[in-house]
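Trainee: Structure here, sequence nowhere to be found:
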């Protein structure tokens, strides 16, 4: 497939017998990504890429449940368990200033406003109130949780893959 592809989730299991799959989402716009008619790509274990179109989306517990056009039974989707879902860059919409896609933040270096490099963002968790960035320390040890709030995050440079934070008391503990 042509173009850049960005990970939006992992199919962790089937759901029911009518071809639904259970997805752990890694996208910040799941309603948009999984809207009926959305085109996604599944990369199966053989590195084969399968284009699918979302025919149904609902949320169940902490999972996104998806059904694809032409896949009507559990037997049709069994092969997708453990596979990763991707969206083409052509379907990404422009964001407002000071808004970022997860893929732009993950991998960025985190530095304090005093110049100390702490680590890299390895994952983002939605908490409802604000996103929390999970940062893998350069020095090893326990990951650091950085809340994406104005008091902490001072500057984001996607082009340099660098984020400057103000280290509030207790953040590194």
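Mentor: That came through fine. Computed from a prediction, not measured in an experiment: that's the story for all the values here. Residues are numbered from 1 along each chain as shown.
Trainee: For the rest of this, base every contact and every neighbour count on C-alpha atoms.
Mentor: Fine.
Trainee: Quick one: residues contacting residue 167.
Mentor: By Cα atoms under 8 Å, 6 or more residues apart in numbering, the residues touching residue 167 are 112, 113, 152.
Trainee: Now do the helices in the chain.
Mentor: 30-33, 74-77, 102-105 (DSSP state H).
Trainee: these two touch, right, residue 153 and residue 162?
Mentor: No: Residue 153 is beyond contact range of residue 162, at 11.2 Å (criterion: Cα atoms under 8 Å).
Trainee: Please tabulate the contacts of residue 167 in CSV and include distance to residue 140 as additional columns.
Mentor: CSV is the format used below for those (distance: Cα to Cα, whole Å):
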residue, distance to residue 140
112, 17
113, 21
152, 22
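Trainee: let's bring in a second one:
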């Protein structure tokens, strides 16, 4: 995470480049020192802002590894060829990620969203990022 540089934040509708001077892991959190911020009170203005990196600067992944940004927005089709909707977001749970799928307006099962565990080869059968389609083994009535 800290080898991705530079970092950008959107603050007051402007993109700002931030530079990390140092960092450490503390109790499952990261503590970072940002250049130009010298005490905790100064950095409070950055609370709850999102951090971005340019996608051209991220590392290429191995086969069967995916960035969330590539998965979000994919159509989800089950083995019976039922379109379950699109991936709206991904939830990190610790044991495995969970896909939040928003249904199509004409969804027969009238589910507005579904939560499906991202368990590769067991539930997630095939991922085609070029077509933005993920095939899963999942009953749409869940």
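Mentor: Perfect, thanks for sending it. Predicted model only: the values in this text are computed from it and were never measured.
Trainee: before we move on, back to that, ok, the contacts of residue 167 of the first structure in the second structure, which still hold?
Mentor: By both residues aligned by TM-score structural alignment, their matches' Cα atoms under 8 Å, the contacts of residue 167 of the first structure still in contact after alignment to the second structure are 112, 113, 152.
Trainee: What does the last one correspond to in the second structure?
Mentor: So the one you mean is residue 152 of the first structure. Matched by TM-score structural alignment, residue 152 of the first structure corresponds to residue 123 in the second structure.
Trainee: Could you do the first one as well?
Mentor: Taking TM-score structural alignment for the superposition, residue 112 of the first structure sits opposite residue 78 in the second structure.
Trainee: Leaving out chain neighbours, which residue sits closest to that match?
Mentor: In this structure, residue 78 of the second structure finds its nearest non-sequential neighbour in residue 136, 4.7 Å apart by Cα to Cα, 6 or more residues apart in numbering.
Trainee: before we move on, the earlier item: quick one: the match of residue 112 of the first structure from residue 19 of the second structure, how far?
Mentor: Noted for residue 78 of the second structure: a distance of 44 Å to residue 19 of the second structure, by Cα to Cα, to the nearest Å.
Trainee: and if you look at residue 139 of the second structure?
Mentor: Separation of residue 139 of the second structure from residue 19 of the second structure (Cα to Cα): 46 Å.
Trainee: Could you check which of those two has the larger neighbour count?
Mentor: Between residue 139 of the second structure and residue 19, counting by other Cα atoms under 10 Å, residue 19 is the more crowded of the two (15 against 11).
Trainee: Against the centre of the first structure, work out the most remote residue.
Mentor: Computed with Cα atoms, centre = their mean, the residue of the first structure farthest from its C-alpha average is residue 114, at 29.7 Å.
Trainee: one step back: nearest to residue 30 of the first structure, of the contacts of residue 167 of the first structure?
Mentor: The closest of the contacts of residue 167 of the first structure to residue 30 of the first structure turns out to be residue 152 (Cα to Cα; 25.9 Å).
Trainee: Count the residues that sit near the closest one.
Mentor: The burial count for residue 152 of the first structure: 17, using other Cα under 10 Å.
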